[in-house]
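A.B. asks: Please find the sequence and the predicted model below.
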Amino acid sequence: MNLAQIKSLAAERLARLRRPTRRGVAKAVAAVPVLFLLYVLVLIPFTPGISDIRKAKSDQPAQILSADGKPLAVFKWANREWVRLADISPNVTTALIATEDHRFYQHFGLDWRRMGSAALHTFSGDRQGGSTITQQLARNLYPDEIGRAPTLTRKLKEAITALKIEALYTKDEILETYLNTVPFLYNAYGIEMAARTYFDKSADRLDVLESATLIGMLKGNSYYNPVINPERAVQRRNTVLAQMVKYQKLEPAKYELLKKRPLRIDFERQTEPPGPAPHFAQQLRKWLITWADRNDYNIYTDGLVVRTTIDSRLQALANQAVARQGNQLQGIADAAWAPRSGWAANKDLVQAFVRETPAYRAARESGQTPEAAMKQLLADTAFMQALRQSKTRIQAGFVALDPRTGEIKAWVGSRDFTLDAFDHVQQAQRQPGSTFKPFVYGAAFEQGAKPDDTFVDQAVEIPLAGGEVWRPSDDGPPSGRAMSLRDGLVYSKNTITAQLMQSVGPAKVAKLARAMGVRQSRLDPVPSLALGTSPVTLKEMVSAYGTIANQGAYLEPVMVSRIEDRKGEVLETFRPASPEQALPVATVQTLLDVMRGVIDRGTGASIRTRFGIRADVAGKTGTTQDNADGWFILMHPQLVAGAWVGFNDSRVTLRSDYWGQGAHSALPMVGDFFQRSLRSRMIDANVRFVEQKETGLFEALGWTIRGWYQRWFGSAAKPEAPPAPKRAARPAPPDTAALEPEASVAASVASAPPALPALPGASSPAVEQGGADAAPAGAPASAPPAMAAPSFTQDDARARASESSQP
């Protein structure tokens, strides 16, 4: 066909359109419904299926249970409590039908008469809705599939879904489902939560006025909200009452009486109870959503039953221990930061707090000068009181796990989930202080060092990059005498640990810490890492100590044992991961034996003296600069538990050289927990860590020679660790106060001295003495920019530290 023919054909068609025949008009008219029907058929696959609608009829949120079958949480998609139609006041259904769909019982999902009337009014400029209750339910149940755009496609999808719902639901079921799914603001979904929120009563007790008020809100939750727009709410309520009169559901005389009455709102936001382990549930929800997406389940509707590893009894003990110690420490913090003492004495810090608030930023954006904005807010008593309470609220984290399986048994993320939902177990990264030291000693023992090897307690100067020098120190001047590695860890001596770190190497210590469980946080391989200057999470540290308690085998922490469907059939079982041997067994036993001394006669001795725990336990304390962070982790063959105590803002401290130490802030939480766990026999007091048999004389000599070779010639091959030494009888623990004297240690920068010698062999006997547990900060490159020189962290023996990162 050439161009001329195409033009001729086009002209012919155009002429027919200009002068249509009767037959052509009839075809065109007949084509409209056909095309419309085809379009409807095309849309059907894009609407919710029959199976989806059936499932919506029996939606069940996931149930989260403890290992012993106690409820921990319910994962609802909204704050809703489903009630049967029989348990809803008849006033509600009467008001709903009269206002939203008076022909509800006469149609099958679509009210053609109402749709036609609504269309005529809309064309005349008075826009009206023609949706039935069933159509509104379709929108509420499937907002994503149907949408809310005012388009023909959306209305068709809504109509198709409404017809499907009517085919599967009875009229009463539709009413029940509608009233239980409609939103009422303030995170209140369904008529039951609405009744509690606005009138402090259950849905079956709503009277006519209250029912009309809530049904009136359906036209516009915010616009007709009785709390924020009471006048509009009254007008809309009276409109609902008038509709009830119109359809003979309310007598006119009673209407005249009721419409004059004021709103009587008893408003209270409804919050879901947090449950016994809310922070654990919060972390579990994230994990479960991923699992459900991968396995094609919905955690809010499919009735999953998740059996966790949490022991409800241990969780209760953990909650109580954190509450008791937290309340005691809060009293000390309140006194230390009283308005006319500690708060007033820290004027610069307080003003820094003010400058960081939204109120200050708003004042500046409104045009006020910095001085005027600061003066105004400092004079605002209510604002300053709220700021002080927020900044000086003691926080804590606690977690316990079974080292044999990696199963988490207790998890407390803060003192009160409703006041602080931030999780101080898994989210907060804080400097661990001297709780990090066991990684240094473990790396040394792996290389062949022995607990009786010694270093001289002397001033230490370690060169850093850029010609600067790090000088870690303790609470008092160096004694100049030899001290064994055992006593260096037991009394948390910084000078000994720093020398040991230089011999082992920061990179090897960081590698070991990662292998043992510190796997998410970044560890800076600098000398000060030995004293805990790289922020980590409590969960990581307790997991790493679990590796020690598990004979050097790392197990990834586990939260869930199995998941079942709503019928009780097991969908998946979760077994402990294969253990990864991070340290040789003999090396771990040596480290464990040394860490027993921390509890028997060192900085953690109050576990014995105060809490009377006689079980085979080992652990470590930790404290950072100015008591910003207090740590304690305790190991038992069946349970490892750790606690962190501090403030969300690390610039705030307890301002107490006694209570700020980990031995007096975090240790009592763990001690209380373990004491009650042992008394209730949830863990066995008679179980002991497994001791490896001693090797023969020649084998021991071989280990010694290999250790010497490793230390003096730096063999690339890593020799196995020597066997653990025999435990000596425990001496009577001294008063813990003598082990935790006040210390003040400063860092300085100077020219670099010669490097320290390599790790020495066994030398003179250990010298017991009270020592400091100061933890120096990292190299200047990793220090906060505001600091001119590296700072220091400290444990229970009090030396300075750089601030930990704020969560």
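C.D. replies: Everything's here; your move.

A.B. asks: can we go C-alpha only for contacts and neighbour counts from here?
C.D. replies: Fine.

A.B. asks: Now the closest residue to residue 420 other than its chain neighbours: which helix or strand?
C.D. replies: Among residues not flanking residue 420 along the chain, residue 414 sits closest, at 6.6 Å (CA to CA, 6 or more residues apart in numbering). For residue 414, there is no helix or strand it lies in under DSSP states H and E.

A.B. asks: now swap in the one 3 residues further on and tell me
C.D. replies: Here residue 417, judged by DSSP H and E, is contained in no helix and no strand.

A.B. asks: Which residues in stretch 468-486 does the neighbour count mark as buried?
C.D. replies: 468-476, 482-486 (16 or more other CA atoms under 10 Å).

A.B. asks: chain center to it: distance?
C.D. replies: Chain-centre distance of stretch 468-486: 39 Å, with CA atoms, centre = their mean, to the nearest Å.

A.B. asks: and the end-to-end length of it?
C.D. replies: In stretch 468-486, first residue to last residue: 30 Å (CA to CA, to the nearest Å).

A.B. asks: Ok, stretch 292-310 next?
C.D. replies: Stretch 292-310: ends 21 Å apart by CA to CA.

A.B. asks: contacts for that stretch?
C.D. replies: Stretch 292-310 is contacted by residues 55-56, 58-67, 69, 75-77, 288-289, 407-410, 558-566, 568 when judged by CA atoms under 8 Å, 6 or more residues apart in numbering.

A.B. asks: Surely the residue nearest to residue 420 touches residue 427?
C.D. replies: No - if you go by CA atoms under 8 Å, residue 414 and residue 427 don't touch, sitting 11.1 Å apart.

A.B. asks: mind checking how far residue 268 is from residue 186?
C.D. replies: Distance of residue 268 to residue 186, computed by CA to CA: 9 Å.

A.B. asks: Which one's more surrounded, those two?
C.D. replies: Ranked by neighbour count (other CA atoms under 10 Å), residue 268 and residue 186 place residue 186 first, with 15 against 12.

A.B. asks: how about the closest residue to that one other than its chain neighbours, secondary structure?
C.D. replies: Spatially, and ignoring its direct neighbours in sequence, residue 186 is nearest to residue 269 (6.6 Å; CA to CA, 6+ apart). With DSSP: H, G, I helix; E, B strand; the rest coil as the basis, residue 269 sits in coil.

A.B. asks: what about residue 269, neighbour count?
C.D. replies: For residue 269, the neighbour count with other CA under 10 Å is 15.

A.B. asks: Look up how far residue 313 lies from residue 510.
C.D. replies: Distance, residue 510 to residue 313, using CA to CA: 36 Å.

A.B. asks: want to compare, so here's the second one:
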Amino acid sequence: MAKAKKKSVDNSFHPFIKWFWILFLSGILGVFLIFLLAAWGVFGEMPTFERLENPQTNLATEIISSDGATLGKFYLDDNRTPVAYEDLPENLVNALVATEDARYYDHSGIDGIGTMRAFIFLGQRGGASTISQQLARQLFVGVRSKNLFQAVTQKIKEWVIATRLERNYTKEEIIAMYMNIYDFGYNADGIRSASRIYFGKEPKDLKTEESAVLVGMLKNSSLYNPIRREQLVLDRRNTVLSQMEKYEYITEEEKDSLQALKMDINFSPESHREGLATYFRMYLQGFLNNWIKNNPKPVVAEGERETWNIYLDGLKVYTTIDSRMQKNAEDAMAEHMKKLQAEFFHQNTPQRNPTTPFLDLEREEIKTIMERAMKNSERWRTMKAAGKSEEEIRESFNQKTEMTVFDWNSDTREKDTVMTPMDSIRYYKTILRTAMMSMEPQTGHVKAWVGGINYKHFQYDNVIQGARQAGSTFKPFVYAAAIDQLRMSPCDELPDSQYCIEAGKHGNPEPWCPKNSDGRYSGNMYTLKRALANSVNTVTAQLIDKVGPKPVVSIVKNLGLTREIPEVPSIALGTPDFNVYEMVGAYGTFVNQGVYVKPVMVTRIEDKNGSVLYEYVPETKDVLSKEVAYAMINLLEGVTEGGSGTRLRHSFNKNDALYKEIITGYPYEFTNPIAGKTGTTQNQSDGWFMGMVPNLVTGVWVGGEERATHFKSINYGQGASMALPIWALYMKKNYENPDLGVSKEEFPAPENMSINLDCSKVIQVEGEEDDLEDDLDLDF
């Protein structure tokens, strides 16, 4: 009986065992079937094998300086530059794995333990999305749907894609892809941008606590954003550090010390209107757009665009700009212009100048300028496009409104204020503008490019768009023609006396009798070297009369100054308009032993895979002999040894304190060889300085947007006061960094010099911008 009873008990468990296996096998079959259906696209389109091999993401074009720094990027929505796994710091990878997927190296895309936990506790004890699944969602699935059925099918697709990603990529590649794809906010697309924007450094330089901040943001970068919610992000960072300690990536002592640290956020937004070399980057944008028109993609894959896109294709543009010299240039400009602008405001109050900011203009002329500025404004264009009547538009220009305007005295260079749009136009007319370009003469490589004082508020690039009268900086071209054509020497002498070129000669329409800047004639004999140093107009007039305007224009054209230049004697005093880009290229020829090298800004362009798409070919031209070029350097050295550029070298006893208030950084006290030329145009509308050392040529221009915006006195309005200080500050900063290699040596002289440079006597007389004590005889 007992035996029969045991048999009865065993039979009673058969149905349970049977159903267990049926449910178990059905579950496995169901999961397999779900995966199969998802793979077939039943739950929506799945990425093809080709897309898995080459996931498409928008990549920003990166602008790279000659010293390897990123100057900026071009992008539309995605400011993304990929980083290889090898360039990710170990602490970042550890923080990611500890926080997001502790068993990452043990699964194949799906974490079984985590998935079971999520099902059992309904996600209350953590989710189950692996790093691979999160990457799948970012690349191919998208934002989680609020519809339950769609959310479930999205999850299934994530599982399928995650397992495929694990088959196609290594664990390291998946981590790199995930960190490169994530949007950290504030245009920080991917870890490279996030590291630069939030901490001002490359990913490889991130500290453990900084990596913890960025990994903490992966939970929700909009919520956990250090700029908006500092305390919340700090708490989240400390949670990440706790996870790193839990999984033994750091010790408890390290965790405690790191959690005690404050967040050291160095917020450096990357936008098209902010950052380093903004004007140059906008020039480069035009350069690339022109290059794209003439250079279609050599190989076009199916579904790809036939033309390059600078915002999406991840190009790398290698430039000649040196980020260190660029920063020096921008800092020097800001340092001097802030001070110069303050003095301009001081002198142009309505009480001192009723027509401020304009001088020497009648009321109707001022009205014309303001009317033109109003009609060219963005407000006018926008309102006209919206169908507003002219009467409505004009009325709006006289209504006070809240606005943000440029302001030198603010750390952000702008201030919030209330004024009428017409008053804002007048205010901006008072702001002095500038341009600066620095070039290596032997190669033509442009090292620094400053197109203005602030790109956000002043987008006109005065380096290459603006052209202004060259003033006395044109005179060296006349001297070069005379030495080249007539074999004159810097030691040849001409008298400083009234000199006239009669009507009809050299195409002159009427008699031309130029005066010196002070209206006086000394009657003394001047060597060419001293005459150029002191910008003696009468001597320059005699030279162009001797050589003729045509040879001067011919030389100027060969020096890269390609604008229309009338072949008349008056050009000798710098009446034609040129821009800084042209002038630097031309002066570079003197340093480069008579060989003109066209300025170059881009050396190479590569695609995202490193294939070279473009390499520049130097454009050169022999213009002057080595002897003539060196003779010009000798002449221009005289400017800094005994002429208008002397203040680069010496400290004067009289009025030193006053001069320090006027000119930033004075005294400069350079002792190395410097060749240069100041320039000042009529009414002090433009101030120039061209400065040269053996391996660097730099041009600086300063002036108002309107020629009628200028200083009343030459004491402030001359090139030696407006432009020269920027050059001096820039060079001082360059010399402070020996790694830049800026020369302090002598200019190299040619062998067997045939032109006499040994002037036994140099006569010192007053001339334009000559005597500092006269310059400081202020009358305000």
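C.D. replies: Arrived safely. Please read all numbers here as calculations on a predicted model, not as lab measurements.

A.B. asks: re the thing from before, which of residue 510 and residue 313 of structure 1 has more neighbours?
C.D. replies: Counted by other CA under 10 Å, residue 510 of structure 1 and residue 313 do not tie: residue 510 has more neighbours, with 22 against 17.

A.B. asks: corresponding residue for that one in structure 2?
C.D. replies: In structure 2, residue 510 of structure 1 lines up with residue 553, judged by TM-score structural alignment.

A.B. asks: Next: residue 653 of structure 1.
C.D. replies: The alignment partner of residue 653 of structure 1 in structure 2, by TM-score structural alignment, is residue 710.

A.B. asks: Would you enumerate the residues in contact with the spatially most central residue of structure 1?
C.D. replies: Closest residue to the average C-alpha location of structure 1: residue 423 at 3.8 Å, with CA atoms, centre = their mean. By CA under 8 Å, 6+ apart, residue 423 of structure 1 lies in contact with 279, 397, 413-414.

A.B. asks: need the residues you listed in CSV with distance to residue 145 of structure 1, can you?
C.D. replies: What follows is the contacts of residue 423 of structure 1, written out as CSV (distance: CA to CA, whole Å):
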residue, distance to residue 145 of structure 1
279, 33
397, 42
413, 38
414, 39
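
A.B. asks: Could you point out which of these is nearest to residue 668 of structure 1?
C.D. replies: Nearest to residue 668 of structure 1 among the contacts of residue 423 of structure 1: residue 397, at 12.9 Å, using CA to CA.

A.B. asks: For residue 316 of structure 1, see how far away that closest one is.
C.D. replies: Using CA to CA, residue 397 of structure 1 is found at 14 Å from residue 316 of structure 1.

A.B. asks: higher neighbour count, those two?
C.D. replies: residue 397 (27 against 16).

A.B. asks: Assign a three-state SS to the more buried one, would you?
C.D. replies: Under the three-state scheme (three-state DSSP), residue 397 of structure 1 adopts strand.

A.B. asks: start and end residues in structure 1 for stretch 530-538 of structure 2, please.
C.D. replies: Aligned by TM-score structural alignment, stretch 530-538 of structure 2 falls on residues 487-495 of structure 1.

A.B. asks: Enumerate every residue touching residue 689 of structure 2.
C.D. replies: By CA under 8 Å, 6+ apart, the neighbours of residue 689 of structure 2 are 473, 676-679, 699-701, 719-720, 723-724, 727.

A.B. asks: Return the subset of these lying in strands.
C.D. replies: The strands, defined by DSSP state E, take in 676-679, 699-701 from the contacts of residue 689 of structure 2.

A.B. asks: Please name every helix or strand in contact with the strand or helix carrying residue 162 of structure 2.
C.D. replies: Assigned by DSSP H and E, residue 162 of structure 2 belongs to helix 148-168. The helices and strands touching helix 148-168 of structure 2, judged by 3 or more CA pairs under 8 Å, 6 or more residues apart in numbering; DSSP states H and E, are helix 2-39, helix 49-53, helix 131-136.

A.B. asks: If you count surrounding residues, which of residue 414 and residue 427 of structure 1 has more?
C.D. replies: residue 414 (27 against 15).

A.B. asks: Aligned counterpart of that one in structure 2, please.
C.D. replies: Under TM-score structural alignment, residue 414 of structure 1 pairs with residue 452 in structure 2.

A.B. asks: ok, its match touching residue 460?
C.D. replies: Yes - using CA under 8 Å, residue 452 of structure 2 is in contact with residue 460, at 7.4 Å.

A.B. asks: now the strands for the stretch 501-650 of structure 1?
C.D. replies: For the stretch 501-650 of structure 1, the strands defined by DSSP state E, counting those that start in this stretch occupy 553-554, 560-564, 570-573, 580-581, 618-623, 629-636, 639-646.

A.B. asks: Residue 737 of structure 1: which of those strands is closest?
C.D. replies: Residue 737 of structure 1 sits nearest to strand 618-623 of all the strands of the stretch 501-650 of structure 1, at 13.7 Å, using CA to CA.

A.B. asks: Onto which residues of structure 1 does the helix or strand containing residue 232 of structure 2 map?
C.D. replies: Residue 232 of structure 2 is part of helix 230-246 when elements are defined by DSSP H and E. Aligned by TM-score structural alignment, helix 230-246 of structure 2 falls on no residue of structure 1.

A.B. asks: Which parts of the stretch 351-500 of structure 1 are helices?
C.D. replies: For the stretch 351-500 of structure 1, helices defined by DSSP state H, counting those that start in this stretch occupy the ranges 358-365, 370-378, 381-391, 437-446, 485-490, 494-504.

A.B. asks: so how much does the fifth one differ from structure 2 once superposed?
C.D. replies: It refers to helix 485-490 of structure 1. Superposing on structure 2 and averaging over aligned pairs (mean CA distance after the TM-score superposition for structure 1), helix 485-490 of structure 1 comes out at 2.2 Å.

A.B. asks: quick check, distance from that helix to the centre of its chain.
C.D. replies: Mean-position distance between helix 485-490 of structure 1 and its chain equals 36 Å (CA atoms, centre = their mean).
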